[in-house]
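Asker: Predicted structure and sequence below. I'll ask about it afterward.
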Amino acid sequence: MDVSHGSPGQTDIPSIAVVVSSRNWPMISKYRACVRTQGSKVEMIDNLFKPVSDKEDEGIRRELLIYFYTSSGNRKPDNIIIFRDGVSESQFNQVLNIELSQIIEACKFLDETWNPKFLVTVAQKNHHTKFFQPGSPDNVSPGTVVDNKVCHPRNYNFCFPGWTVHEV
């Protein structure tokens, strides 16, 4: 999930929210994307759940969940993994309280008894740390994970590539 904004100073251009979802279980490497416009410079996706009546929801998640269901032999996912990009640390609670809440509401709207588990991963690429191999100016080997000493003091994260993980 990500939101794209117009250039700085362009306040009249709407932001574009995009959510990509797996389909065709168990071949989850096939995807479907859903795109919506929203208010200019708004980072939180405001139309993940958008009920228009007691029985109708025009939100992004409903569309993608129904497509997953129909393309996967009428199977509902037991686990939903959310990769969220483009939010700062100060917005982590908003991702959980606004966006994740909308996703949970969309699931309940489709089926009151459905209780999937969620994993929310926020991808942050703004780090100022460079790692080298000991005694060499070369970069570390691909796949290297740094998970202590230079990481966030409270959040479970990997400093390389820089993702912070919150399990819900």
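Answerer: Arrived safely.

Asker: Could you use CA atoms for every contact and neighbour count after this?
Answerer: Will do.

Asker: which secondary structure elements does the helix or strand encompassing residue 62 contact?
Answerer: Using DSSP states H and E, residue 62 sits within helix 60-71. When contacts are defined as 3 or more C-alpha pairs under 8 Å, 6 or more residues apart in numbering; DSSP states H and E, helix 60-71 packs onto strand 15-23, strand 30-38, helix 101-110.

Asker: next up, a second structure to put side by side with the first:
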Amino acid sequence: MKKITDNGPEPNVFDLETATKENPNYRTVAWTGKYLQVTLMSIPVAQSIGLEVHEDTDQFVRLDAGKGRVLMGPSKDELNVKVDVEDGWSVQVPAGTWHDIVNTGDEPMQLYVVYAPSHHAKGAVHKTAEDSKKAEESGKDEPPSWTKQP
């Protein structure tokens, strides 16, 4: 995989589809702007992005490889949107919506996420979901101060 460098709010150009398909990490932050952020994700077979909610962040998700099941709803106990997705599908997650995407295929699920506003630390690389959780809990996965937050 060609190295992706998050150069902050500077202009950035790269082959998003190839980078997404070749990303081996649970999460790689590819670019952090003032108002939005692009991350690449690889979800192993039978695992998921993890049930979560972002109160002030909209998300756009696109699958570039693999198959999954999207779960969304107004609470973690009321996930009333259940849709099977695969390569080429997109998912729009409004702020305040509980959501998860479970890998239901037999290969890693490769996807990218656009957050608005930025949600993670500039250039963060989390090899596993556990690494991501530790970074969040330690406060090391906060968006940069120059991003525009609600």
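Answerer: Sure, I can see it. Note that the structure is a prediction, hence the values are computed from the model and not measured.

Asker: Next, the TM-score between them, please.
Answerer: TM-score for the superposed pair, counting by TM-score structural alignment, normalised by the length of structure 2: 0.24. Supporting figures: 65 aligned residues with a C-alpha RMSD of 5.0 Å.

Asker: hmm, back to that, for residue 122 of structure 1, find the nearest of the helices and strands packed on helix 60-71 of structure 1.
Answerer: For residue 122 of structure 1, the closest of these is strand 15-23, at 13.8 Å, according to C-alpha to C-alpha.

Asker: what angle do that closest one and strand 30-38 make?
Answerer: On the basis of axes from the mean of the first three to the mean of the last three C-alpha atoms, to 10 degrees, strand 15-23 of structure 1 is oriented at 160 degrees to strand 30-38.

Asker: Nearest spatial neighbour of residue 39 of structure 2, chain-adjacent residues omitted?
Answerer: Leaving aside its sequence neighbours, residue 39 of structure 2 sits nearest to residue 29 (C-alpha to C-alpha, 6 or more residues apart in numbering; 4.2 Å).

Asker: shouldn't residue 67 of structure 1 be in contact with residue 21?
Answerer: No - Residue 67 of structure 1 is beyond contact range of residue 21, at 9.1 Å (criterion: C-alpha atoms under 8 Å).

Asker: Which one's more surrounded, those two?
Answerer: For residue 67 of structure 1 and residue 21, the more surrounded residue by other C-alpha atoms under 10 Å is residue 21, and the numbers stand at 21 against 17.

Asker: Next, count neighbours for residue 99 of structure 2.
Answerer: Neighbours of residue 99 of structure 2 (other C-alpha under 10 Å): 23.

Asker: Find the nearest non-adjacent residue to it, please.
Answerer: residue 72 (4.3 Å).

Asker: Near that neighbour, how many other residues are there?
Answerer: Using other C-alpha under 10 Å, residue 72 of structure 2 has 23 other residues around it.
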